[in-house]
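**Student:** Next comes the sequence, and after it the predicted model I'd like to discuss.
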Amino acid sequence: MSRTHTAALLAAGPAGAHRGLTVALFAGFVLVTLGITLWAGRQTRTAADFYAGGRGFTGLQNGLAISGDYMSAASFLGIAGAIALSGYDGFLYSIGFLVAWLVALLLIAEPLRNSGRYTMADVLAFRMRERPVRTAAGISTLVVSVFYLLAQMVGAGSLVALLLGIEGDAAKRWTVVAVGALMVLYVTVGGMKGTTWVQIVKAVLLILGAALMTVLVLARYGFDPSALLGAAAHASGKGAAFLQPGLKYGASPTSKLDFLSLAVALVLGTAGLPHVLVRFYTVPTAKVARTSVFWAIGIIGAFYLMTLALGFGAAALVGPRTVKASNAAGNTAAPLLAQELGGGPGTTGGAVLLAVISAVAFATILAVVAGLTLTSSASFAHDLYANVIRRGRATEREEVRSAKWAAVAVGAVSIGLSLSADKLNTAALVALAFAVAASANLPTLLYSLYWKRFTTAGAVCSVYAGLVSSVLLVLLSPVGSGTATSLFPHADFQVFPLENPGLVSIPIGFLAGWLGTVLSRRPADPAKYAELEVRSLTGIGAH
């Protein structure tokens, strides 16, 4: 690739006469999603409408919405960038994200739908003391959601900066603020129904966009995947090592342990992600919940296969050096590839394809941040405000109003934190959210659903131990400080060598739940567990 071509790509946004077309396509996409939100807002009247979309979605619709929730900026932007920069090791994110659905399908989806109402805490509170477990689950939900929101906001800043040719930190900060304002508007106006339909539309468009780019990439190499991989290896400057394990995670024993920690967190984390769990409450029965997971696995699996073409295509056609120069974490690899496939910088085709793919990616971010914000605000309103602070005396109107105010607060916190995390790869940020979910939420859910002796003390210990250990280890790791891409790049207080804490924090969560239970002075109520078991397996008495 010539120096002139590289410089043109680094200009990031389409130039001159093409920028108006790009902005028009981009704005049109945002207006369509806002229209869907306003329509859904008129259909939202009760708490069940706001939290669960009236429980009226089919298996296919919910499967698409789950896919829309799951195929986030980490999937489209982060994984494509990770593959473009790290080759085979970058694709390991895709494998972990996909395999994780087996845990959700086999152990969580059906019993969770039968046992709860709106949130994960409903399952825990069924057989335990309500206030302690709702407080713990509500705090955990907020922390996981904020971590996940960070990834989406970072991706939004990188994407819009590329799309509009924005330069300078101040302009990028205003971009993040605008994304935050949009996500708050989506949640407060549309609720779960609006968010779900935006996710469905976004999932369809994302699959179509990824499929189009995959076909165009393969067409460049005569539909020969071997030729594509060979070109990517050559352009990477790493040769055959680019296509083999170990480029990122095999350099030392520490990096190998880091990969194992990442893999465990990805596989176990999905079943503990609050914004995925609440999707099971939007369908009428547990059977439909299971059907929706089958649809989600098929859709997500097809998409992650296409990330191979996107990542290696970006490596071959754009080049890792150009991708890294545009964004150090690789978050702009997919849009840059779209521009190149359309004809290159300065061409009408390049501007149009860049605008379309960037608009789809931006819709991806908006849909996911809306889902995350809705989940965290619902947990605050339903678990903390209505059942802990008001002790069950809040009306539905008060509860929904508190959820909307919570959405504003969560948006403000996410904006503030994301401004200092712009150098982190979005896939890495999401992996951290998975680690927290796997450490704090999954052990508590599994114990509650399948262990008769599990107590309130065990649940509280499991949530807090998993939550505190995972967050603390993240802060004390290279993700927190000590490197140019850390949250605090100008400080160095790292003492934990692994970037992902799952290998340590997940066992801590399970161990704390067991210890809290066996040492508890208040034994579990066997009658309540028997009732929960019948409900979770048969659906009798489910909402």
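**Tutor:** Sure thing, it's come through. Numbers count the residues shown, from 1 in each chain.

**Student:** hey, let's count contacts and neighbours off CA atoms from now on
**Tutor:** OK.

**Student:** For burial, what's the neighbour tally of Gly344?
**Tutor:** A total of 22 residues lie near Gly344 under the criterion other CA atoms under 10 Å.

**Student:** contacting residues around the residue nearest to it when sequence neighbours are not counted?
**Tutor:** Distance criterion CA to CA, 6 or more residues apart in numbering; nearest residue to Gly344, sequence neighbours excluded, is Gly350 at 5.1 Å. By CA atoms under 8 Å, 6 or more residues apart in numbering, the residues touching Gly350 are 338-344.

**Student:** mind running it again at 6 Å?
**Tutor:** Neighbouring residues of Gly350 by CA atoms under 6 Å, 6 or more residues apart in numbering: 339, 342-344.

**Student:** Selection in ChimeraX covering whichever of those residues are buried, please.
**Tutor:** The buried subset of these, as determined by 16 or more other CA atoms under 10 Å, is captured in ChimeraX by this line:
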select :339,342,344
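
**Student:** can you list the contacts of Gly350 in TSV and add secondary structure and distance to Leu317?
**Tutor:** Converted to TSV, these look like this (DSSP: H, G, I helix; E, B strand; the rest coil; distance: CA to CA, whole Å):
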residue	secondary structure	distance to Leu317
Gln339	helix	10
Gly342	coil	12
Gly343	coil	11
Gly344	coil	10
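
**Student:** residues touching the residue lying closest to Ala378 once chain neighbours are set aside, list them.
**Tutor:** Of all residues not flanking Ala378 in the chain, Ala403 sits nearest, at 5.5 Å (CA to CA, 6+ apart). Neighbouring residues of Ala403 by CA under 6 Å, 6+ apart: 377-378, 381.

**Student:** Next SSE downstream of the helix or strand where Ala403 lies?
**Tutor:** Using DSSP states H and E, Ala403 falls within helix 396-418. Moving toward the C-terminus from helix 396-418, the next helix or strand (DSSP H and E) is helix 426-440.

**Student:** Comparison target below:
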Amino acid sequence: MSPVLHLAASSATTEHRPLIITLFAAFVVATLFITVWAGRQTKDAADFYAGGRQFTGFQNGLAISGDYMSAASFLGIAGAIALFGYDGFLYSIGFLVAWLVALLLVAEPLRNSGRYTMGDVLAYRMRQRPVRTAAGVSTIVVSIFYLLAQMAGAGILVSLLLGITSDGGKIAIVALVGLLMIVYVTIGGMKGTTWVQMVKAVLLIAGTLLITFLVLWKFNFNISDLLGEAARNSEVGQKGNPDAFLEPGLKYGVDGMTKLDFLSLGIALVLGTAGLPHILIRFYTVPTAKAARKSVNWAIGIIGAFYLMTIALGFGAAALVGPAEIKASNPAGNTAAPLLALHIGGVDSAWGAILLAVISAVAFATILAVVAGLTLASSSSFAHDIYANVIRRGQATEKEEVRAARWATVFIGIVSIALGALARDLNVAGLVALAFAVAASANLPTILYSLFWKRFTTQGALWSIYGGLASSVFLVLFSPVVSGSPSAMFPSVDFAWFPLSNPGLISIPLGFLLGWLGSVLTKEKPDAGKYAELEVKSLTGIGAH
């Protein structure tokens, strides 16, 4: 640990640790109170899965923003910009543009066609049991990939805040997040999760706005001065080439392979949002399709404003903290935003400790809200699609279904804790990008074909989901993310033969191809009547829940 970082993480935080822990605990207690309050109002399956469909377009847009602006957005993107400049900001662009796909193609038809999960839409005109099983498996796998990033972010964040440096301590923090996640979902259901996400969105925007203002104030609101100082203070700037920090190519344009890697990343980010289970289920929490559209419009505005502010977070961290201290704290750059807050307030001052505590607590609230949404999506899919409609063949009562969802929450929480401990040192933005790739490979082709192609069949759906899922996960396992590089999950071994860090360039087209191929090669004839019903329902909302 560098001397400056030691001062930042030890001197300032040790002196003011009681204050830091108090502020930190206040956020956790407040969200737990909201969860218990909402849990008392959860009376049936509609309340648990969809919050009783009582949220307005603005409320749901705020909750979607809270669900979407995850640890990847706040911690990972700020770190990526601080270390890689222009190329790091490409994450923000990809995450934001993705909402246009969700708005134009998915939000309204999905809200009209389903009841609680993605499996409801897919099973409407196909054989129930195999398609619901596939949808449930895909939802759980995508959610666990996304949960890895949140768990990693939590371990890094709290370790910095409390001065924990041992691997055992970081793993204990990951376990704590997992336990809180289980409590939120089992007690609060969708109502509790939604209110936590709304509160978290307001806190995150307020905290980011404060840091953005302070960074710009530090440079007399001259963005050119901020960018110039960040470039000079960057690694390439210290080597005499500051312009490279503000130009494309520092990370993704080094050679032909990194250009392909960026193309793969871009495709995954733009197409992945419309296939993310925890985003899709949010469209069922509003009473009408019009409210679903409004919620996406609000989400785009809120998320767009946030991603603009990541410029100040990332470049501010490069300018005021420096890459050496950021990497010494976390090699992937995930602590750039909290360290920036500490430096703006003063490394050895009470204000610095307070800012660090507030921003870290906001980031922790961010993580808790997102993991609750992810866990709810995966446990709901297991209970509603696999348990109620496959195992019990539609004979389960609502009470049994909700009980199954709560047990699934416990199991998914345990798996997430175990995998999150392994992924604790990886860049959280990169981990989320992998989840986007898996979602775009397995879920998006099947959703679009189901809604808009009348020749789509059960076999096509199964080939698309399982093929896209298997290919994306398989390529990730043999990519530099898992082994073969110093920043890999297992850096000491090398079994990576797939050269790209993101599989989207291969697995997403393959998911679409398999969906088409499976449909044209089967002898099964699509039900034209069912497709006509689904088309009318999805476009008009007639008969929607």
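**Tutor:** Okay, I see it. This structure is a prediction, so every number in the text was calculated from the model and none was measured.

**Student:** still on that earlier bit, among the contacts of Gly350 of the first structure, which one sits closest to Trp514 of the first structure?
**Tutor:** Gln339 (53.1 Å; CA to CA).

**Student:** equivalent range in the first structure for stretch 105-125 of the second structure?
**Tutor:** Mapped onto the first structure using TM-score structural alignment, stretch 105-125 of the second structure spans residues 107-127.

**Student:** any residues touching the matching stretch, and which ones?
**Tutor:** Here stretch 107-127 of the first structure has contacts from 134, 137, 278, 280-281, 286, 528, 536, 539, 542, using CA under 6 Å, 6+ apart.

**Student:** related to what we said a few turns ago, what span of the second structure lines up against the helix holding Ala403 of the first structure?
**Tutor:** Under TM-score structural alignment, the match for helix 396-418 of the first structure is residues 398-420.

**Student:** average gap between that stretch and the first structure?
**Tutor:** Here the mean offset of stretch 398-420 of the second structure against the first structure after fitting is 0.3 Å, by mean CA distance after the TM-score superposition for the first structure.

**Student:** next one: stretch 87-100 of the second structure
**Tutor:** Its matched residues in the first structure lie on average 0.2 Å from stretch 87-100 of the second structure after superposition (mean CA distance after the TM-score superposition for the first structure).

**Student:** buried stuff in that stretch?
**Tutor:** Within stretch 87-100 of the second structure, the residues scored as buried using 16+ other CA under 10 Å are 87-100.

**Student:** again, but for stretch 8-26 of the second structure
**Tutor:** For stretch 8-26 of the second structure, the neighbour count (16+ other CA under 10 Å) marks 8-14, 16-17, 19-20, 23-24 as buried.

**Student:** Can you tell me which of the contacts of Ala403 of the first structure is nearest Ala52 of the first structure?
**Tutor:** Nearest to Ala52 of the first structure, judged by CA to CA, of the contacts of Ala403 of the first structure is Ala378 at 9.9 Å.

**Student:** Can you get me a residue count around the closest one?
**Tutor:** Around Ala378 of the first structure there are 32 other residues, counting by other CA under 10 Å.

**Student:** quick one: the residue mapped onto it from the second structure and Thr409 of the second structure, what's the gap?
**Tutor:** Under the alignment (TM-score structural alignment), Ala378 of the first structure pairs with Ser380 in the second structure. To Thr409 of the second structure, Ser380 of the second structure is 9 Å away according to CA to CA, to the nearest Å.

**Student:** cool, Phe95 of the second structure as well?
**Tutor:** In terms of CA to CA, Phe95 of the second structure sits 27 Å off from Thr409 of the second structure.

**Student:** Which residue, other than its chain neighbours, is closest to Arg173 of the first structure?
**Tutor:** For Arg173 of the first structure, ignoring the flanking residues on the chain, the nearest one in space by CA to CA, 6+ apart is Leu419 at 6.4 Å.

**Student:** which other helices and strands contact the lengthiest helix in the second structure?
**Tutor:** Identified as the longest helix of the second structure according to DSSP state H is helix 128-162. In terms of contacts (3 or more CA pairs under 6 Å, 6 or more residues apart in numbering; DSSP states H and E), helix 128-162 of the second structure is packed against helix 167-183, helix 350-381, helix 398-422, helix 428-452.

**Student:** what's the average distance of the longest one to the first structure?
**Tutor:** In other words, helix 350-381 of the second structure. Compared with the first structure after fitting, helix 350-381 of the second structure deviates on average by 0.3 Å (mean CA distance after the TM-score superposition for the first structure).

**Student:** which bit of the first structure covers stretch 202-217 of the second structure?
**Tutor:** The aligned range for stretch 202-217 of the second structure is 204-219, by TM-score structural alignment.

**Student:** list the buried ones in the helix holding Ala403 of the first structure?
**Tutor:** By neighbour count on 16+ other CA under 10 Å, the buried set for helix 396-418 of the first structure is 399-400, 402-408, 410-411, 414-418.

**Student:** and the gap between Leu519 of the first structure and Ile108 of the first structure?
**Tutor:** From Leu519 of the first structure to Ile108 of the first structure the distance is 27 Å (CA to CA).

**Student:** neighbour-wise, which of those two wins?
**Tutor:** More crowded of Leu519 of the first structure and Ile108, by other CA under 10 Å: Ile108, with 22 against 12.

**Student:** So that one lies in a helix, does it not?
**Tutor:** Yes - checked against DSSP: H, G, I helix; E, B strand; the rest coil, Ile108 of the first structure lies within a helix.

**Student:** who's in contact with Trp298 of the second structure?
**Tutor:** Gly61.

**Student:** What lines up with it in the first structure?
**Tutor:** If you follow Trp298 of the second structure across to the first structure using TM-score structural alignment, you land on Trp295.

**Student:** Also Ala336 of the second structure?
**Tutor:** Match for Ala336 of the second structure (TM-score structural alignment): Ala333.

**Student:** That match touches Gly81, doesn't it?
**Tutor:** Yes - if you go by CA atoms under 6 Å, Ala333 of the first structure and Gly81 touch, sitting 5.1 Å apart.

**Student:** Tell me the residue in the second structure aligned with the residue nearest to Gly344 of the first structure.
**Tutor:** If you follow Gly350 of the first structure across to the second structure using TM-score structural alignment, you land on Gly352.

**Student:** All the helices of the stretch 151-300 of the second structure, residue numbers only.
**Tutor:** 167-183, 189-218, 223-233, 235-238, 256-272, 277-280, 289-320 (DSSP state H, counting those that start in this stretch).
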